[in-house]
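A predicted structure for the sequence below; I have some questions about it.
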Amino acid sequence: MTDAPIEEVPVRTLNPSRVEAFSDGVMAIAITLLVIEIRLPETEGDLLKQLLGLWPSYLAYLGSFATIGVIWLTHHAFFARIRQVSGPLQAGNLLVLLCVAFLPFPTTVLAHHLEDGGWNAGVATAFYFLTAAVQAGAWIVMWMAVRRDPTLLKPGYSPDVARTETRQAIIGFVALAAIAVLGLFVPIAALAIYLIAVVGYALPAMAWPRRARAV
């Protein structure tokens, strides 16, 4: 009687295209829901004055649209380098999507209370940026998964990119947490800094797949 050979159970992975398709759907729905918050006041009167009075809604919408847009660009650049998706990577991706799907709520809170001024405006702004900080933390989880298993990367991409991007994700988390604290006391200044940072972050995000390739 001979012992039967023991077969190794392969690590279960997911096709990146399925993850991207699901993620794109979540982001598309979330970015569409943002505009629902912008409503005309129910009171009668000067239409131009009423439209101009919606500036907090416009500002909150702009910030959230830009946020989801940059997340989508970053997500696309990330998965352009991934050949398979592990369990920890799936968990990090779901955390990113959790924050994206949740974003319309803090956007509405910000739009409704930014004009109040004082403590309420500060709390609304801090709440908004805490959501963004958690989203940045999700990218730390994703890149740590790649650091632990560089075989998730497509051939031609250096494993060093995972260490670099993990550091950048940590910096982003700390920066957003700091902006949240600033927003508690100076909401408009925090929003201005954030919008400038988002615009500055969008362009490099579109170039990541090219510059990350190993030389």
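Structure received. Everything quoted here is computed from the prediction, not taken from an experiment. Numbers count the residues shown, from 1 in each chain.

all contacts plus neighbour counts: C-alpha atoms, from now on.
Fine.

Identify the residue spatially nearest to V141, adjacent ones excluded.
Distance criterion Cα to Cα, 6 or more residues apart in numbering; nearest residue to V141, sequence neighbours excluded, is G92 at 5.2 Å.

could you pull out the helices for the chain?
In order along the chain, the chain carries the following helices (DSSP state H): 16-33, 47-52, 55-79, 87-102, 104-113, 118-148, 160-185, 187-211.

what angle separates the fifth one from helix 187-211?
To tie it back to what came earlier, the one meant is helix 104-113. Here the directions of helix 104-113 and helix 187-211 differ by 150 degrees (axes from the mean of the first three to the mean of the last three Cα atoms, to 10 degrees).

How far away from the center of its chain is helix 104-113?
17 Å (Cα atoms, centre = their mean, to the nearest Å).

ok, and here's another one to check against it:
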Amino acid sequence: MRVRRSDPLSTGREVDRLMAFSDGVVAVAITLMVLPLINIEGPVGGAPLYTVVTKNLGQLVIFLFTFYVVAVMWRVHSRIFSQIRGYDNPLFWLNTTWLAAIVLLPWFSSLYGDTFAKSGSFTDFSTSATPDIALFYWVLMASVSALGTLMGRHLSRNPRLLLPESEAAYLSGAARYRGWIIAGYFLFIGVMSLFSPIIASYLPIGIFVLSVFLKPKQTPAEVQSRAVTDSNGETP
């Protein structure tokens, strides 16, 4: 009988090093997002500060939106990797690709913010604006969400990668497709940026609505597991 060989697992310190590397990459990427704001000139000739803020409102909004979305995605990523005892080649490459997409976000968020700056308003695009930049930005955001979802699905299908006390989360309803729905919504915003940039500039608000509507609900088993974790003095 022919035995199918499984991918070798990297465990122990290798898992810790992968988590530390991932956290470091995300920390650097999320810090780089603020660099375009440093180049913004301050008030000139005694002008009030709000004139600078309103003039660069697009860049500020894109920075804050990207910063908080990446922070939420990192939190999900951290929760996933805190439950693994090892990783195989598919999980390693999914994580590496996820990090590559994260690293590209500072550049694309800067370009996207410049697109708003060219029009002089956050809601009024000029003819010189480039909707293709917006499309690539939202495609990249969708990629980050989709790759995170793929990592979660890979772990649920390969329980040998999880710690003995950890179990794959079983969700019901629309929450089962939360990652795919959010990724699809990102793509929808990107496509709308090509045809109706003004409408697309308001669509990111829907991300927060979806996040609340699709928030996973804890099962009784998960609540009990969380209680055990808390009793051990660990922070959830």
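All right, it came through fine. Please read all numbers here as calculations on a predicted model, not as lab measurements.

Quantify their similarity with the TM-score.
Here the superposed chains carry a TM-score of 0.78, computed using TM-score structural alignment, normalised by the length of the first structure; 204 aligned residues with a Cα RMSD of 3.4 Å.

hang on, the earlier thing: map the residue nearest to V141 of the first structure onto the second structure.
The alignment partner of G92 of the first structure in the second structure, by TM-score structural alignment, is L94.

Counting neighbours, what do you get for its match?
Close neighbours of L94 of the second structure, defined as other Cα atoms under 10 Å, add up to 17.

need the helices of the first structure in TSV with distance to K154 of the first structure, can you?
Formatted as TSV, these follow (distance: least, Cα to Cα, whole Å):
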stretch	distance to K154 of the first structure
helix 16-33	11
helix 47-52	50
helix 55-79	10
helix 87-102	15
helix 104-113	34
helix 118-148	11
helix 160-185	12
helix 187-211	11
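
Relative to P10 of the first structure, which of the ones you listed is closest?
helix 87-102 (12.8 Å; Cα to Cα).

Mind reading off the mean deviation between stretch 138-157 of the second structure and the first structure?
Stretch 138-157 of the second structure, aligned to the first structure and superposed, deviates on average by 1.8 Å (mean Cα distance after the TM-score superposition for the first structure).

now do stretch 179-193 of the second structure
Superposing on the first structure places stretch 179-193 of the second structure at an average distance of 2.2 Å from its equivalents, by mean Cα distance after the TM-score superposition for the first structure.

Just the residues contacting that stretch, thanks.
Residues outside stretch 179-193 of the second structure that contact it (Cα atoms under 8 Å, 6 or more residues apart in numbering) are 131-132, 134-139, 141-143, 145-146, 148-149, 199-201, 203-204, 207, 210.

how much space between P216 of the second structure and A27 of the second structure?
Separation of P216 of the second structure from A27 of the second structure (Cα to Cα, to the nearest Å): 26 Å.

Quote the end-to-end distance of stretch 76-89 of the first structure.
End-to-end for stretch 76-89 of the first structure, by Cα to Cα: 15 Å.

Any buried residues in that stretch, and which?
For stretch 76-89 of the first structure, a neighbour-count test (16 or more other Cα atoms under 10 Å) marks 76-86, 88-89 as buried.

From H112 of the first structure, how far out is the residue positioned nearest the centre of the first structure?
When Cα atoms, centre = their mean is applied to the first structure, the residue found nearest the centroid is I71 (4.3 Å). Separation of I71 of the first structure from H112 of the first structure (Cα to Cα) stands at 24 Å.

One more: S64 of the first structure?
14 Å.

Which one's more surrounded, these two?
More crowded of S64 of the first structure and H112, by other Cα under 10 Å: S64, with 23 against 18.
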